[in-house]
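**Q** Here is my input, please return the structure:
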Amino acid sequence: IPYCTGDVHTGNAAATYADPDMQDPDLEYQHAGHNNMMAVTDWLDWRFPEIPEMFLTGCSAGGAGSLVNYYFLRSQLNVTGRGYLLNDSGPIFPSELHSGPLHSKIRESWSLDSILMLLPEFAELQDDFGTINTLIADEFPEDRLAITYFIRDYNYSRYSYENFYDNLSKDDVHALWWDDTQLLMDLYDGRDNLAYYLPYYRFFNDSHCSTLITYLGSEIPESDMTMGGFVDELFSDEPLMSYLGGP
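**A** Next comes the predicted model:
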């Protein structure tokens, strides 16, 4: 699916953005990601009337898009077997610590309540966007759902915090990211069908996207695990395991 819609493959609003420097004309933007995804879903349903297994993945904003659209694709397509998810570097963290301001901003700008109300447990999602992780796990208990990203990501992490907190250094951004990561790990550790693969650092692309270009550099040596090995585990019938890398 074309990357990127400008609104993480979701959103249901028309918005006008003014240039803060008043140099350029206002930008009118259609946050139509949800309708676009529903059109894709309708086409897939027509093209593939029966799907033995479904695998949904994406990188960065596409990773977040894979998570927020999983429920709609999984429930509207005729998937006769198991579903799989690998969200690569688009985490939706719990809102309670540092991601709350970002969640509030996109909720308003993209009119997300009009989409969230279509999901089970709408009230819980209103309070904390991060519960979408466990909501999907509980809704589809036989599916296998995973996330991967780097602990030292300095791309998506900056997007998550820099516009909402003043004068952040690189170390500050990493500290906020690690706090939110610990909350997310706690969520995942509470479900047998959720797993994470979190390597520490890679030398290119600001440690952003574990599966981009190559798996090389995304190993977790202390667990003797590789990105490819984790993907194999995801598609196996063995119990899901999570992995955390260190410096």
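**Q** going forward, measure contacts between C-alpha atoms and count neighbours the same way
**A** OK.
**Q** Stretch 114-133: end-to-end distance?
**A** End-to-end distance for stretch 114-133: 19 Å, by Cα to Cα, to the nearest Å.
**Q** List the buried residues of it.
**A** Judged by neighbour count (16 or more other Cα atoms under 10 Å), stretch 114-133 contains these buried residues: Ile115, Leu116, Phe122, Leu125, Gln126, Asp128, Phe129, Gly130, Thr131, Ile132, Asn133.
**Q** and the strand or helix carrying Asp232, which residues are buried?
**A** In this structure, Asp232 sits in helix 227-234 according to DSSP states H and E. Under the neighbour-count criterion of 16+ other Cα under 10 Å, helix 227-234 has Met227, Phe230, Leu234 buried.
**Q** How much space separates the closest residue to the second one other than its chain neighbours from Thr181?
**A** If the residues on either side of it in the chain are set aside, Phe230 comes closest to Tyr197, at 7.3 Å by Cα to Cα, 6 or more residues apart in numbering. Between Tyr197 and Thr181 the distance is 12 Å, computed by Cα to Cα.
**Q** Give me the more crowded residue out of the two.
**A** The neighbour count for Tyr197 versus Thr181, taken as other Cα atoms under 10 Å, is higher for Tyr197 (26 against 19).
**Q** which residues touch whichever strand or helix holds the more buried one?
**A** Remark: Tyr197 resides in strand 194-198, with elements defined by DSSP H and E. Identification of contacts with strand 194-198 by Cα atoms under 8 Å, 6 or more residues apart in numbering yields 137, 144-151, 185, 188-189, 227, 230, 240-245.
**Q** Please state the offset of it from the chain centre?
**A** 12 Å (Cα atoms, centre = their mean, to the nearest Å).
**Q** Which positions in the helix ranked longest in the chain come out as buried?
**A** As assigned by DSSP state H, the longest helix anywhere in the chain is helix 170-189. Residues of helix 170-189 classed as buried: Val173, His174, Leu176, Trp177, Trp178, Asp180, Thr181, Leu183, Leu184, Met185, Leu187, Tyr188 (neighbour count, 16+ other Cα under 10 Å).
**Q** one more to line up against the first:
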Amino acid sequence: MNVWFRRSLAALALCATPLAWAGYFQWDMVELPPESGASCGDGSPYRFFVNRTPLNNHLAIVYEGGGACWDQKACLGEGRLGATNPNGVPPDYMQSVNVAFGLVTPFNARNSPQAVSTQSWNMVFLPYCTGDVHSGSKVTVYDDAYPDNPRVQHHAGQANVRAAAQWLRDNLGQPGELLLTGYSAGGVGSTTTYAMVRETLQPTGRSTLLADSGPLVPAPRGSAPEDFPAIKLHDTIRVVWGLDEPGGLITQYAGLIDGFDPDNLGSVNVALARTYPQDRFGFMVFTRDTNFSAFSYEKFYTDISDAPNPVAYREALFSRWWPDLDRWAADLATQPNVDLYVPYFRNFNQSHCLTIIDFSGTAIEWAGVDSFGTFAENAMARGPQVQLVEGQNNADFTQPLSPFMRLVKLLLKVIG
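**A** Modelled structure (predicted):
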């Protein structure tokens, strides 16, 4: 069923029975109660948003991105590497400037010019306000920047997702097809909480993960930083986000994911694929992503943070990022139900995220893939396995951005 026909059918249904369809095709806010454990980082209520359709019972859940924090300034949203929404999620968030300027994806935009099959599904948007990539379960006090005014940070990402999934099951029932997707921190969160959400919702049809620009790379506990550069980040977040504590996400995996190694956060990717062999798992990131890589290494390596110029900065950054990506891709390549899509570069947002705004500039032309959208639809439809990694030797730097993407880029530049 093409996009035009779906939209026409929806319009006719609305005209025919306006009272019956009240509440469809609009973003409705759900505020989770405090007893659920759900909370934003500042302790305010956690809110998420649901956009329902009467056309089917399929469900697309989008996890918002927006940095991460393990120090006071970042948890307050300060600086280039700060976490988003430090003051919580307002009830009108879906009409906010942050969302309106395109930091959402075609997967939850019914009128996006970038056609995807989920435009006719029920949609859920999970805002991000905890600084823990939707995964933490600990209240941590940070006073390293402002000792006289400590930040009490509720790293409640896991509770937020768990309570939202239960609300969806109680109010929408079992979905037919299920898609979990997210970008940046949401790419991590959609991966780390995939099993928890899937087990709660129990979809009757196909279930798919499309995790954008949030790779959990291998980093065995006790390994040397020169061998596994992400280990410094992983060791830090284990403590401040409570991942290893009772009720933490890692301890939850013991009875949920087969083959997960609690001493290696990056093992979750392969463990998920083995636990759910009938599901499809798609992972994507740009080779030259200088945003997620900065979060992974900049605060832990002085040759990056103190680099004298942009060239030295990128060299120091990519000397860690590219080996970690190589190991990550090698792990994923071992699984028959995992797809991998790594284009080289996009002249937008520091080559960070393939799925925000639209999919322009995401082709891997030498492989015959015209955009990430083709990759995504192939994964959801259970087409042939696709595993593509683009390096500088085969990259195409001439891919144009869409007119809308260029307009958004200009507006963001003007705003600041």
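**Q** follow-up on the earlier one: so where in the second structure does the helix holding Asp232 of the first structure end up aligned?
**A** The alignment of helix 227-234 of the first structure onto the second structure (TM-score structural alignment) spans residues 372-379.
**Q** With the first structure overlaid, report how far that stretch is off on average.
**A** Taken over the aligned residues, the distance from stretch 372-379 of the second structure to the first structure averages 1.1 Å (mean Cα distance after the TM-score superposition for the first structure).
**Q** Spell out which residues sit in contact with Asn98 of the second structure, please.
**A** So Asn98 of the second structure contacts nothing (Cα under 8 Å, 6+ apart).
**Q** who's in contact with the helix holding Asp232 of the first structure?
**A** Here helix 227-234 of the first structure has contacts from Tyr84, Arg144, Leu145, Ala146, Tyr197, Ser210, Thr211, Tyr215, Ser218, Glu219, Leu240, Met241, using Cα under 8 Å, 6+ apart.
**Q** Pull the number of nearby residues for Lys409 of the second structure.
**A** Per other Cα under 10 Å, the neighbour tally for Lys409 of the second structure reads 17.
**Q** cool, Asp26 of the first structure as well?
**A** Neighbourhood size, Asp26 of the first structure [other Cα under 10 Å]: 12.
**Q** Show me what it aligns to in the second structure.
**A** Correspondence of Asp26 of the first structure to the second structure, assessed by TM-score structural alignment: Pro150.
**Q** Test my guess that that match contacts Cys75.
**A** No: taking Cα atoms under 8 Å as the definition, Pro150 of the second structure is not a contact partner of Cys75, at 10.7 Å.
**Q** residues touching the alignment partner in the first structure of Ile357 of the second structure, list them.
**A** Under the alignment (TM-score structural alignment), Ile357 of the second structure pairs with Ile213 in the first structure. Ile213 of the first structure makes contact with no residue, according to Cα under 8 Å, 6+ apart.
**Q** can you tell me how far Ile213 of the first structure sits from Gln30 of the first structure?
**A** To Gln30 of the first structure, Ile213 of the first structure is 31 Å away according to Cα to Cα.
**Q** And Gly190 of the first structure, by the same measure?
**A** For Gly190 of the first structure relative to Gln30 of the first structure (Cα to Cα), the value is 37 Å.
**Q** of those two, who's got more company?
**A** Neighbour totals were compared for Gly190 of the first structure and Gln30, and Gln30 leads with 16 against 11 (other Cα under 10 Å).
**Q** Tell me which residues touch the more buried one, please.
**A** Asn12, Ala13, Ala14, Ala15.
**Q** So which residues of the stretch 201-350 of the second structure form strands?
**A** Along the stretch 201-350 of the second structure, counting by DSSP state E, counting those that start in this stretch, strands occupy 207-212, 280-284, 338-342.
**Q** what's the matching range in the first structure for the second one?
**A** Taken onto the first structure by TM-score structural alignment, strand 280-284 of the second structure occupies residues 144-148 there.
**Q** and if you look at the longest one?
**A** Using TM-score structural alignment, strand 207-212 of the second structure lines up with residues 83-88 of the first structure.
**Q** Have a look at how far, on average, that stretch is from the second structure.
**A** Mean for stretch 83-88 of the first structure is 0.5 Å (mean Cα distance after the TM-score superposition for the first structure).
**Q** buried set for that stretch?
**A** Neighbour-count burial for stretch 83-88 of the first structure [16+ other Cα under 10 Å]: Gly83, Tyr84, Leu85, Leu86, Asn87, Asp88.
**Q** ok, now stretch 52-63 of the first structure?
**A** Result for stretch 52-63 of the first structure [16+ other Cα under 10 Å]: buried residues Met54, Phe55, Leu56, Thr57, Gly58, Cys59, Ser60, Ala61, Gly62, Gly63.
**Q** And for stretch 38-48 of the first structure?
**A** So for stretch 38-48 of the first structure, counting by 16+ other Cα under 10 Å, buried means Met38, Thr41, Leu44, Asp45.
**Q** Keep only those of the residues you listed that are in helices.
**A** Met38, Thr41, Leu44, Asp45.
**Q** Spatially central residue for the first structure, please.
**A** The residue lying closest to the centre of the first structure (Cα atoms, centre = their mean) is Ala64, at 2.6 Å.
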